[in-house]
Each structure stands twice: as structure tokens, then as C-alpha cells.
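Student: Sequence and computational prediction follow.
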Amino acid sequence: MKDKKNLYRAKRAFTLLEVIISITLFMVLIIFVYKTLDQTKHSNIIFEKQTKNIIQSNKLYDIFFEDIIESTSTIIISYDKDKNARVKFTSNNTFHNPYYSHITYLISSNNKLVRIESKDEFKFADTSYEFYDNSYIDILLEDIEYFDIKKDKAQYVFAIKQKDKKRVLYSTYLIK
């Protein structure tokens, strides 16, 4: 009878080998779970960056689209010494003041795409200090390497190349 009791007690307990195997399996599972969580975190960061870029691109497209579609004058395209486009026109699409209808797009000296909404027409060479008192300057993008606009009948295509990014095209139509 004692042998049966001892045998029964021996079968209820785990051997050292069984404990080591179960701990090893548990650690392998923990490593897989950690790796999965790490990959999920990494993919979420990439997804968040792409989402932010798409939102920024859509906002920029909306600005270009609204400015061009609501333009009330001829769109004048000229180029600076770095061959970046400078665009001037009047538009009913105003963000800051409904009386500031003159819109200018240009690349600033520190490589930023700037939208100037002003009361008076922007003059590139002869800009007075009073002009800046009657204007709003919005920085749309930074680190611009190239900015151009091309016209084909009623279509305008904005081409923008930022540092370390692909060139992006924004196509808008002038509806008269």
C-alpha cells in the first residue's frame, strides 16, 4: 500500500526536466509576442507618417485647386534665378481677409513654398515695408528643391520637389 501511495505522489509532481521544458516554451512564446508587438509598433509609425503626408498633400491640393478655380484674373507665371516658378493672380479664395485678393506663390530664400495673400499686388523687386503690413504670408512646404507650374489650355499643373522626397504633381483646372 505504501508503494502505491509513493507512486501516486511521484506522478503528481513535475520533474526538473518538465519544468525546464515548460519554461523554455514559455520564453519562446514571449519572444514571439514581443517581436510581433515590435513589428506592429514599427508599422504603425510608418502608417502614421504616410497618413500625415497624404493629409498634408490633400490640404495643399485643396489650396491650389480653390485658388485657381476662383481666380479672377490672368495667372502670371515668371521664374526666379533658380528657375523656380513665381505665380501671381487675383482670386476670390481668401483665407485671412476677404479684401486681400492678390495671391502670390513663390520659393523664399530659405527654400520654403510661400503663399502670400495681400491687399496690393506683390512686386518682386520693389516691395515696400507697408506691403507686409497688408498681407498674410503662409508657409506651405519646407525644403523645396524645385517648384514649377505649367499651363495647358485650362489646366494648370503644379510640380513640387522636396528634399529627400519624390516629385509631386497637382493638377487643377481653370473654369470660366
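Tutor: It's in. Numbering: from 1, shown residues only.

Student: contacts and neighbour counts: CA atoms only from here.
Tutor: Will do.

Student: could you point out which element follows the lengthiest helix in the chain?
Tutor: Determined from DSSP state H, the single longest helix within the chain is helix 16-69. Next helix or strand after helix 16-69 toward the C-terminus (DSSP states H and E): strand 76-79.

Student: in that next one, what's buried?
Tutor: By neighbour count on 16 or more other C-alpha atoms under 10 Å, the buried set for strand 76-79 is I77.

Student: Can you name every helix or strand that it contacts?
Tutor: strand 85-90 (3 or more C-alpha pairs under 8 Å, 6 or more residues apart in numbering; DSSP states H and E).

Student: okay, the angle between whichever helix or strand comes after the strand it packs on and strand 85-90?
Tutor: Next helix or strand after strand 85-90 toward the C-terminus (DSSP H and E): strand 102-107. For strand 102-107 against strand 85-90, the angle by axes from the mean of the first three to the mean of the last three C-alpha atoms, to 10 degrees is 170 degrees.

Student: Distance-wise, check A159 relative to I116.
Tutor: For A159, the distance to I116 equals 18 Å [C-alpha to C-alpha, to the nearest Å].

Student: Included below, for side-by-side comparison, is a second structure:
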Amino acid sequence: MQVTSGAATTTADAAATRRRIFAADIAWCLLGGVLSSMLQFAFVFGGGLVDVARDAGVSKVAAAMPIWLLCFLGNAFGHLAYSCAELTSNDAWGLFASADRKTTAKSSALCVAMAVGMPFHIHTYGIAAVLMGDAGAVFAWPVVMSSTVFTAQLWSVFLREWDGAPREAIRCNAASLVVLVSSVLVVSVCSFY
């Protein structure tokens, strides 16, 4: 009888630990989402740089580029510093050399493609926001973030990332997409008033 009780306690403890870890993971995701808005703040509060660029004769389309240059330089430094620190503290640098060359080459090529794609999508957002004028800072960001989320969702289905996922995770994901669509609709409808 004690063994059953101990096993039940161990199972309950494991479930509680999983819930705590999941809650912490969600908190990190929320923090990442909050911090991702800093690019929007850079665009909104960096308007002086756009004005200086325009006054210097830079085209309207390229006027926001100085903002992105500063953002991406700072961002790259942070990413590189954190990644190098993690690889060093986990003694993981050697794992890259131990993989077979074909896998390493393929993975490296995919990383480069993603490294080009991410800034490209931000640059196109910046161009669109400038071309939209005063409304750009309000509408371009929700559109680019929503399209980013939905594109990532499509890729996750295509890459079969949801195979074997718990139903609760799939339901939470679907609910979050409904909230996202609803919020974009509310912003769109409110723009007419």
C-alpha cells in the first residue's frame, strides 16, 4: 500500500513539476512577445532619424533604414554574445564539428537563409510603415506581426511540428490564433471611427 501511495505522490510531484515548467516557459514566451515590441518603439521614437535622412535627400522608401541599422547591430551583438556564452558554458562547440558534413552544410545553409529572411521582413515592414505615412506606425506593426504568426503556423503544419502534440496544446494554439484574428479585426474596425 505504501508503494502505491509513494508512486502516486511521485506521479503527482512530476505533474506539478511539469506544470511549473510549462508556466515558466509560457512566461518566457510572453516576455519575448513584450520585448519584440521594442522594434516598434524604435520605429516610432526613431522618427527623428527618418526626418534627418529625408532632409539629407534619402528616398522616402529608404529613410527608415538608419533605424534598422542601429536595431540590428544591437540585436546581433546580443544574440552572438548570448549564443557564444551558452555554447561555451554547455561545452557544445565541439558538437558542430562532430556532425557529418552533409548535415552541417544543410543546417548552416538553412541558418543563413533564416538570417537573411528575418531582417528582410523587418525592412519590408519599415518601408511599408513609412509609405503609409502617419498611419504606418499604427497599422503596419499588427499586420506584420499577424502575418509572421500565421506564416509560422503554416510552416509548423508543413514541417509536422504538431505531430504527437497534446490536444490541450493544439486547443491553446487555436485559441491564441482566434484572439489574434479578433484583435486585428477590432483594430481594423476601430480605424474607421
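Tutor: Done, it's in. What you are looking at is a predicted structure, and each value in this text was computed from that prediction instead of being measured.

Student: now what about the TM-score between them?
Tutor: Remark: TM-score between the superposed chains equals 0.39 [TM-score structural alignment, normalised by the length of the first structure]; 95 aligned residues with a C-alpha RMSD of 3.9 Å.

Student: circling back to that earlier point, which other helices and strands contact the longest helix of the first structure?
Tutor: Looks like helix 16-69 of the first structure contacts strand 168-173 (3+ C-alpha pairs under 8 Å, 6+ apart).

Student: Show residues contacting the strand it packs on.
Tutor: 61, 64-65, 68-69, 154-161 (C-alpha atoms under 8 Å, 6 or more residues apart in numbering).

Student: Can you tell me which of the residues you listed is closest to Y34 of the first structure?
Tutor: Among the contacts of strand 168-173 of the first structure, K161 lies closest to Y34 of the first structure (C-alpha to C-alpha), at 39.1 Å.

Student: Can you name the residues that contact I160 of the first structure?
Tutor: By C-alpha under 8 Å, 6+ apart, the contact list for I160 of the first structure reads 144-148, 167-169.

Student: can you count the residues close to W141 of the second structure?
Tutor: Per other C-alpha atoms under 10 Å, the neighbour tally for W141 of the second structure reads 20.

Student: gap between the closest residue to it other than its chain neighbours and F22 of the second structure?
Tutor: Using C-alpha to C-alpha, 6 or more residues apart in numbering and skipping residues adjacent in sequence, the residue nearest W141 of the second structure is Q40, 6.9 Å away. According to C-alpha to C-alpha, Q40 of the second structure and F22 of the second structure sit 28 Å apart.

Student: can you check L35 of the second structure too?
Tutor: Look at L35 of the second structure and F22 of the second structure: by C-alpha to C-alpha, they are 20 Å apart.

Student: what does C29 of the second structure give?
Tutor: Taking C-alpha to C-alpha, one finds C29 of the second structure at 10 Å from F22 of the second structure.

Student: got it, and V3 of the second structure?
Tutor: 28 Å.

Student: So for the two, which sits in the more crowded spot?
Tutor: Per other C-alpha under 10 Å, whichever of V3 of the second structure and F22 has more neighbours is F22, with 12 against 8.

Student: contacting residues around that one?
Tutor: No contacts exist for F22 of the second structure under C-alpha under 8 Å, 6+ apart.

Student: Which element, helix or strand, includes it?
Tutor: helix 2-36.

Student: what's the following helix or strand after that helix?
Tutor: According to DSSP H and E, the helix or strand after helix 2-36 of the second structure is helix 38-45.

Student: Does anything pack onto the strand or helix carrying I122 of the second structure? Which helices or strands?
Tutor: For I122 of the second structure, the element it lies in under DSSP H and E is helix 101-131. Contact here means 3+ C-alpha pairs under 8 Å, 6+ apart; on that basis helix 101-131 of the second structure packs against helix 65-89, helix 136-158.

Student: which of those is buried the deepest?
Tutor: Mean neighbour count (mean count of other C-alpha atoms under 10 Å) peaks for helix 136-158 among these, with a mean of 15.

Student: so how far is T104 of the second structure from the residue nearest to W141 of the second structure?
Tutor: Q40 of the second structure is 35 Å from T104 of the second structure, by C-alpha to C-alpha.

Student: Between the two, which has more neighbouring residues?
Tutor: Q40 (17 against 14).

Student: Give me the distance between that one and S176 of the second structure.
Tutor: 21 Å.
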